[in-house]
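Engineer: Sequence and predicted structure are below.
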Amino acid sequence: MATATSTTTTTNLGILISGRGSNMEAILAAVKAGRIPSARPRIVISNKADAAGLKTAERYGVPTKVVLPEGAKGWDYDKKLVAALEGAGVTPQDGLVCLAGFMRIISPEFVRHFKLRVLNIHPALLPSFPGLHAQRQAVEYGVKVSGCTVHFVDEGVDSGPVILQRTVPVEDNDTEETLAARILEQEHKAYPEAVRLFSEGRLRVEGRKVFIRSSS
């Protein structure tokens, strides 16, 4: 059994992006609005210098950093991420790392370093349709319900313990794009909620199961 929580009263957030970072903005907006009072965004990191989300983060007053791969892969690259995160105060003791459209596979060493402190969101109801193009997979498979999943990151691909899920009906005339747009609306609600639950120390992990403690 493990409790996924900060050891201090404040959780320091590090957010990793590669593009526009719409889920990053949803988290930052929720913090700014006071809906995640126990979280403090400390840094937004991108692996791409032209990521639009960097300017968004700056508008929210959050420091940004570009960590280019420069040929580095796996842990060789992720060590640079760890240095940047910990330099901003996002540590394995009181930090939370949120993947928000970060288009790299996190190494096992990174996952172990930030054990139960890395979150990701996936545009499907895991374990269905992991990997890329989840919305296309759902439409082509003919499912009637899809949605999004916020989960802890483990050493697999989209395979970590599930924290929250939100459902979205799949309409007969849906395309990958129309379904993705409706799922994204739910992503922007679910991800900030998961960050809030983590920062309040309300998540307990037992094996694959995540239990949410009542606020009372």
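Structural biologist: Received, thanks. Residues are numbered from 1 along each chain as shown.
Engineer: Could you use CA atoms for every contact and neighbour count after this?
Structural biologist: OK.
Engineer: Surely Glu25 and Arg59 touch.
Structural biologist: No: the pair Glu25 / Arg59 is not scored as a contact, 10.1 Å apart, by C-alpha atoms under 8 Å.
Engineer: Neighbour count for the two, which is higher?
Structural biologist: Neighbours per residue (other C-alpha atoms under 10 Å) separate Glu25 from Arg59, with Glu25 holding more: 18 against 10.
Engineer: In terms of helices and strands, where is the spatially closest residue to Thr64 that is not a sequence neighbour?
Structural biologist: Nearest non-adjacent residue to Thr64, counting by C-alpha to C-alpha, 6 or more residues apart in numbering: Val44, 4.7 Å away. For Val44, the element it lies in under DSSP states H and E is strand 39-46.
Engineer: Contacts for that strand, please.
Structural biologist: 10-19, 28, 31, 54, 57, 62-68, 81, 85, 88-90, 102, 195-196, 199 (C-alpha atoms under 8 Å, 6 or more residues apart in numbering).
Engineer: Could you do stretch 111-124 as well?
Structural biologist: 4, 91-92, 95-100, 130, 134-135, 138, 146-155, 158, 180, 183-184, 187, 191.
Engineer: Go through that stretch and flag the buried ones.
Structural biologist: 111, 114-124 (16 or more other C-alpha atoms under 10 Å).
Engineer: Same question for stretch 53-64.
Structural biologist: Result for stretch 53-64 [16+ other C-alpha under 10 Å]: buried residues 53-54, 56-57, 62-64.
Engineer: returning to what we had before: of the contacts of stretch 111-124, which qualify as buried by neighbour count?
Structural biologist: 4, 91-92, 95-100, 130, 134-135, 138, 146-154, 158, 180, 183-184, 187, 191.
Engineer: How many neighbouring residues does the closest residue to Ile27 other than its chain neighbours have?
Structural biologist: What sits nearest to Ile27 in space, not counting adjacent residues and going by C-alpha to C-alpha, 6+ apart, is Pro192, at 4.9 Å. Other residues lying near Pro192 total 23 when counted by other C-alpha under 10 Å.
Engineer: Check it against this one:
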Amino acid sequence: MLALIEAAKAPNYPAEIQLVISNRPKAGGLKLAKDHGVKALSIDHNAFATRAAFEVELDRTLQENEIEFIVCAGFMRVLGAAFVCKWTGRLINIHPSLLPKYKGLNTHQRALDAGDTHHGCTVHWVSEGVDEGDIIAQSDLIIKSNETPDDLSKRVQQLEHSLYPRALRQALGFD
């Protein structure tokens, strides 16, 4: 998220970060966003009886704030088909693996367990299937011998910070 906020400060960047939303009231990203002058809100999914009710409120908030494009960064909640359908073509996500490998969680451990030599991250369009949308861009690295999942996670996060701003430009049709 911070990499996107920083990239958007450049005068020639094709996007403005207008709002950060978290479904977790204590998410550190909310304070970071506010510290960088970006409006930040929490919509606690636990306050809603159903996923659909949460997503109706999420959509209402996005519409109220005139949001045109959603960039998920650390939003660890699967979005339902109705929400995804409504935002198709305006909703992207970053995932810590070289999709289509390792959809879902624990990607770094899974890459190590499989004996992979390369790992990385993917920016993709969000679709109804988890981590199944069309790939926009990827970045990879060589896995080091004796690397732990935590070591690998930190290195992949560095890739994410450079990839996501570039991939957002591409998704918006500027590259």
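Structural biologist: Ah, there it is. As the structure is a prediction and not an experimental result, all values here were calculated from the model.
Engineer: so which strand or helix has the counterpart of Thr64 of the first structure in the second structure?
Structural biologist: Applying TM-score structural alignment, one finds that Thr64 of the first structure aligns to Ala40 in the second structure. If you go by DSSP H and E, Ala40 of the second structure is part of strand 39-42.
Engineer: Also Phe54 of the second structure?
Structural biologist: helix 51-64.
Engineer: Following superposition onto the first structure, what is the mean distance for that helix?
Structural biologist: By mean C-alpha distance after the TM-score superposition for the first structure, the fitted helix 51-64 of the second structure averages 1.0 Å away from its aligned residues in the first structure.
Engineer: In the first structure, point out the residues matching the helix or strand following that helix.
Structural biologist: The helix or strand immediately downstream of helix 51-64 of the second structure is strand 70-72, counting by DSSP H and E. Strand 70-72 of the second structure corresponds to residues 97-99 of the first structure when matched by TM-score structural alignment.
Engineer: can you check stretch 105-121 of the second structure too?
Structural biologist: Going by TM-score structural alignment, stretch 105-121 of the second structure sits over residues 132-148 in the first structure.
Engineer: can you give me the end-to-end distance of that stretch?
Structural biologist: End-to-end distance for stretch 132-148 of the first structure: 13 Å, by C-alpha to C-alpha, to the nearest Å.
Engineer: now stretch 106-121 of the second structure
Structural biologist: Termini of stretch 106-121 of the second structure sit 13 Å apart (C-alpha to C-alpha).
Engineer: Same question for stretch 157-175 of the first structure.
Structural biologist: Across stretch 157-175 of the first structure, first to last residue, C-alpha to C-alpha, it's 25 Å.
Engineer: Can you give the contact residues for that stretch?
Structural biologist: 105, 122, 125-127, 130-131, 136, 139, 143-154, 179, 182-183, 186-187, 190, 194, 205, 207-211.
Engineer: One more pass at 6 Å, please.
Structural biologist: 130, 144-154, 208, 210 (C-alpha atoms under 6 Å, 6 or more residues apart in numbering).
Engineer: From these, which land in helices?
Structural biologist: Among the contacts of stretch 157-175 of the first structure, DSSP state H puts none in helices.
Engineer: Save these as CSV, and put in distance to Val168 of the first structure too.
Structural biologist: Shown next, in CSV, are the contacts of stretch 157-175 of the first structure (distance: C-alpha to C-alpha, whole Å):
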residue, distance to Val168 of the first structure
Pro130, 17
Lys144, 9
Val145, 6
Ser146, 5
Gly147, 5
Cys148, 8
Thr149, 11
Val150, 14
His151, 18
Phe152, 21
Val153, 23
Asp154, 25
Arg208, 24
Val210, 22
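Engineer: three-state assignment of Arg35 of the first structure?
Structural biologist: coil (DSSP: H, G, I helix; E, B strand; the rest coil).
Engineer: distance of the residue lying closest to it once chain neighbours are set aside from Asn12 of the first structure?
Structural biologist: In space, Arg35 of the first structure comes closest to Arg196 once its chain neighbours are excluded; the distance is 7.6 Å by C-alpha to C-alpha, 6+ apart. Distance from Arg196 of the first structure to Asn12 of the first structure, counting by C-alpha to C-alpha: 12 Å.
Engineer: Output the longest helix belonging to the first structure.
Structural biologist: Assigned via DSSP H, the first structure shows its longest helix as helix 176-199.
Engineer: who touches that helix?
Structural biologist: Against helix 176-199 of the first structure from outside (C-alpha under 6 Å, 6+ apart): 5, 11, 23, 26-27, 36, 38, 135-136, 147.
Engineer: Which of these fall in strands?
Structural biologist: Residues of these located in strands (DSSP state E): 11, 147.
Engineer: Now that we have the contacts of helix 176-199 of the first structure, which of them are buried?
Structural biologist: Counted by 16+ other C-alpha under 10 Å, the contacts of helix 176-199 of the first structure give 5, 11, 23, 26-27, 36, 38, 135-136, 147 as buried.
Engineer: got those as CSV, with distance to Thr167 of the first structure columns?
Structural biologist: Converted to CSV, these look like this (distance: C-alpha to C-alpha, whole Å):
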residue, distance to Thr167 of the first structure
Thr5, 26
Thr11, 28
Asn23, 17
Ala26, 18
Ile27, 20
Ile36, 23
Ser38, 27
Gln135, 13
Arg136, 16
Gly147, 4
